[in-house]
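Enquirer: All I have is the shape, not the residue letters:
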């Protein structure tokens, strides 16, 4: 490691996180699309977590503000993309995410499904699939925005079942509707999720048509994603970007070469990458606290999260599959967890002693969250040990 490389300290990495992830009060976003762009993409696997991630970064507005962006303005859109996971990205960035990642995922899902049809040997094949997809689109046009159940009621072929893993221990019978609607039509960009039935925490989406994205060459798209990711998450490593995107190592290296990142020293003795020229010292924002939901990008943006998470706290805050639960932050460091009890009370626990100023700021953030959630009850999709303890 060259001592001539610029140094980015752990404190500066936390300063960057607070300002660039729009978590410090003075840095909060004016729109949902701005909040999404700040972290490249907001995780949307859990409907409630998406709204809470946006809330933590917005200067003002309630759940209706996020709904307006998703379903009326369509300034942000859901895409099955990085790591074969559902994310929300700005409409501006969507063509790049689609080309860099979503297209290959859609193609893989189609190949996998056709393989299952072939193995099932019930007379369902590529021709049947093409007819079924066409019928689903016609039904959607005839009925307007409708749920998957409503589409299945209108299209008998969507009620078919296939056997997956025939002759194996994991053999199971499964319906085709979810795969055709969510993993084929939606992944192909022919339909999109619209306002769900129920509240903003519901995942029972209605489906509507969507227009195709502007075509962007895949290499150009990956370079743009890598450039934005480095700005939001740098200093970071090649391994971090590979983990976050789910791209091959070759694709990651080509994208980074196209971007031309700068190398910096870290105060733990390692090196990492930042965007071109992004090596100036990062001044501290004002002190800030945040209550982030499970799966939030600020907790999941790196393969190595040591600069903002004490390894001793990992068991309490992550589930068995590596999904982070609701977390309490103080000045760029995870210092505890939070939960909502059945009666609506928001409770939290510190996993150390960050000081009285931190406790006061965290309590104020709880007071900011409570009216935003209102009478809604939130249960994370992925439960963690600390979250379960807090609601018990």
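Expert: Looks like it came in fine. No experiment lies behind these values; they were computed from the predicted model shown.

Enquirer: use CA for all of it now, contacts and neighbours both
Expert: Noted.

Enquirer: didn't residue 307 look like it was pressed against residue 9?
Expert: No - with contact defined as CA atoms under 8 Å, residue 307 does not count as touching residue 9 (9.4 Å).

Enquirer: how about the host helix or strand of residue 13: buried residues?
Expert: Under the criterion of DSSP states H and E, residue 13 resides in helix 10-20. For helix 10-20, the neighbour count (16 or more other CA atoms under 10 Å) marks 10, 11, 12, 13, 14, 15, 16, 17, 18, 19, 20 as buried.

Enquirer: what about the nearest residue to residue 50 once chain neighbours are set aside, how many neighbours?
Expert: Counting by CA to CA, 6 or more residues apart in numbering, the nearest residue to residue 50 once its immediate chain neighbours are dropped is residue 44, at 5.1 Å. Number of residues near residue 44 (other CA atoms under 10 Å) recorded here: 22.

Enquirer: As a check, name the ranges of all strands in the stretch 151-300 of the chain.
Expert: Taking DSSP state E, counting those that start in this stretch, the strands of the stretch 151-300 of the chain run over residues 161-164, 172-175, 191-196, 205-209, 262-266, 271-274, 289-292.

Enquirer: quick revisit: chain center to the helix holding residue 13, what's the gap?
Expert: 20 Å (CA atoms, centre = their mean, to the nearest Å).

Enquirer: Residue 237: what's its closest spatial neighbour, skipping adjacent residues?
Expert: Spatially, and ignoring its direct neighbours in sequence, residue 237 is nearest to residue 272 (5.1 Å; CA to CA, 6+ apart).

Enquirer: Now do the contacts for the residue nearest to residue 50.
Expert: Counting by CA atoms under 8 Å, 6 or more residues apart in numbering, residue 44 makes contact with 50, 78, 86, 87, 88.

Enquirer: this is the other structure I want to compare:
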């Protein structure tokens, strides 16, 4: 069994994640594909993740891919998280990870509707709600916002107290329709850093809507692409990222003929059958990645690139804040001052060459942001430290 060291794993990040200068992608589609998917929980993350990977990227480039050419599509999938997927990956997600989310979410909606006394038959209520939304949008191919849908459909204009201080309403129905692939978060009606999409029928958004893959085939395709991006990884890494069952993960590893390798600190890992050969070192590189960037969130076991910095860079729920990278390792984070200038906060001693490279990335990002400050609901402890 071949040993893949931590150093080689870090070299793979530099060579495959399109964040090292000289190895960046030519456009948004290619950058997304090399990462399998992009996190889209916060709308700004998509733009900043792509900026880190595409030289000369403009916000119009991202809007074109998302809303004009629609080569990249937002989809609720793994771990009930919103991602941006290459369009051709949608059938795999619809048949596997998204279907799993939709099933779980549907059961919760049904239970909450009955518990709140809105209806005696929660299944019938949800079916009627979904049908009402789809029927209304059939006459509005450009889509409608959640507020417009709630105002137009009395059936979904409800608010339910789920727990103390927590309510849900029409948005849950739209989320379920999104998980099943019937609706898509279409054109954004707000600034690029904020999100208020027009919910649109998938058939109106895409010129051709392919059928979902069978669950086993879908999971295999997701795992194959994950291994191409993040391999080697452990079963626990894949299980966490996929949000499925251990049985589904093990079956997918078999279906893609994954090869077992030894890892320096995490036991047994897996790579694709054509990815066993050693990957050589790469030149040191610097990068500034946003909140929830896919490189930071790709593994469950992160010590080989995080070291001991996990508690400082992740919140209590496991959400990653901004990160500053040098030579394949996370060495700090970044924030903006009141004028929007990007500042790097180092958590460990970094050589002068690394500090200078990170300062260059900070200047590049500051120029691109043009004084616009990016807020987040997932600041890490290091980001919240007083200046």
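Expert: Received, thanks. Predicted model, so just to flag it, every value in this text is computed and none were measured.

Enquirer: my guess is residue 240 of structure 1 meets residue 302, correct?
Expert: Yes - with contact defined as CA under 8 Å, residue 240 of structure 1 counts as touching residue 302 (5.0 Å).

Enquirer: Please say which position in structure 1 residue 64 of structure 2 maps to.
Expert: Using TM-score structural alignment as the criterion, residue 64 of structure 2 maps onto residue 68 of structure 1.

Enquirer: For that match, which non-adjacent residue is spatially closest?
Expert: residue 74 (7.6 Å).

Enquirer: Excluding chain neighbours, what is closest to the residue nearest the centre of structure 1?
Expert: Centroid-nearest residue in structure 1, with CA atoms, centre = their mean: residue 43, separated by 1.4 Å. Spatial nearest neighbour of residue 43 of structure 1, chain neighbours left out: residue 87 (4.5 Å); criterion: CA to CA, 6+ apart.

Enquirer: and that neighbour, what pairs with it in structure 2?
Expert: Match for residue 87 of structure 1 (TM-score structural alignment): residue 83.

Enquirer: which residues touch that match?
Expert: 37, 38, 39, 40, 41, 74, 75, 76, 77.

Enquirer: Looking at structure 1 now, which of these still hold up?
Expert: Contacts conserved in structure 1 for these, using both residues aligned by TM-score structural alignment, their matches' CA atoms under 8 Å: 37, 38, 39, 40, 41, 74, 75, 76, 77.

Enquirer: Distance from the chain centre to the top strand by length along structure 1, please.
Expert: Of all the segments assigned as strand in structure 1 under DSSP state E, the longest by residue count is strand 333-340. Offset of strand 333-340 of structure 1 from its chain centre (CA atoms, centre = their mean): 19 Å.

Enquirer: Stretch 318-332 of structure 2 now?
Expert: So, by CA atoms, centre = their mean, the centroid of stretch 318-332 of structure 2 is 16 Å from its chain's centroid.

Enquirer: Please identify the buried residues of that stretch?
Expert: In stretch 318-332 of structure 2, counting by 16+ other CA under 10 Å, buried: 319-332.

Enquirer: Show me the two of the residues you listed that sit farthest apart.
Expert: Taking CA to CA, the two most distant members of the buried residues of stretch 318-332 of structure 2 are 319 and 327; they sit 22.7 Å apart.

Enquirer: follow-up on the earlier one: can you name every helix or strand that the longest strand of structure 1 contacts?
Expert: On a contact count with 3 or more CA pairs under 8 Å, 6 or more residues apart in numbering; DSSP states H and E, strand 333-340 of structure 1 meets strand 327-330, strand 346-350, helix 385-391.

Enquirer: What range does that strand cover in structure 2?
Expert: Using TM-score structural alignment, strand 333-340 of structure 1 pairs with 329-336 in structure 2.

Enquirer: which one in structure 2 is furthest away from the centre?
Expert: Outermost in structure 2, CA atoms, centre = their mean: residue 120 at 36.6 Å.

Enquirer: Same question for it, what's its three-state structure.
Expert: coil (DSSP: H, G, I helix; E, B strand; the rest coil).

Enquirer: coming back round to it: mind checking the helices and strands packed on strand 333-340 of structure 1 for the one nearest to residue 177 of structure 1?
Expert: For these, proximity to residue 177 of structure 1 was assessed by CA to CA; helix 385-391 is nearest, at 33.0 Å.

Enquirer: Could I get the buried residue list for the closest one?
Expert: In helix 385-391 of structure 1, counting by 16+ other CA under 10 Å, buried: 386, 387, 388, 390, 391.

Enquirer: My understanding was that the second one contacts residue 338; is that so?
Expert: Yes - the pair residue 387 of structure 1 and residue 338 passes the contact test of CA under 8 Å, sitting 6.4 Å apart.

Enquirer: Wasn't the residue nearest to residue 43 of structure 1 part of a strand?
Expert: Yes - assigned with three-state DSSP, residue 87 of structure 1 falls within a strand.

Enquirer: Quick check: the gap between it and residue 283 of structure 1.
Expert: 30 Å (CA to CA, to the nearest Å).

Enquirer: which SSE is the aligned partner of residue 73 of structure 2 in structure 1 in?
Expert: By TM-score structural alignment, residue 73 of structure 2 lines up with residue 77 in structure 1. Using DSSP H and E, residue 77 of structure 1 sits in strand 76-80.

Enquirer: what sits up against that strand?
Expert: Here strand 76-80 of structure 1 has contacts from 32-33, 36, 44, 69-70, 86-91, 94, 98, 102, 105, 187, 192-193, using CA under 8 Å, 6+ apart.

Enquirer: compared with structure 2, how much does it deviate?
Expert: When structure 2 is overlaid, strand 76-80 of structure 1 sits 1.0 Å from its aligned residues on average, using mean CA distance after the TM-score superposition for structure 1.

Enquirer: Next, the angle strand 191-196 makes with that strand.
Expert: 120 degrees (axes from the mean of the first three to the mean of the last three CA atoms, to 10 degrees).

Enquirer: Would you tell me what the next helix or strand after the helix holding residue 13 of structure 1 is?
Expert: helix 32-38.

Enquirer: In this structure residue 386 of structure 1 contacts residue 314, no?
Expert: No - applying CA under 8 Å, one finds residue 386 of structure 1 not in contact with residue 314, separated by 10.2 Å.
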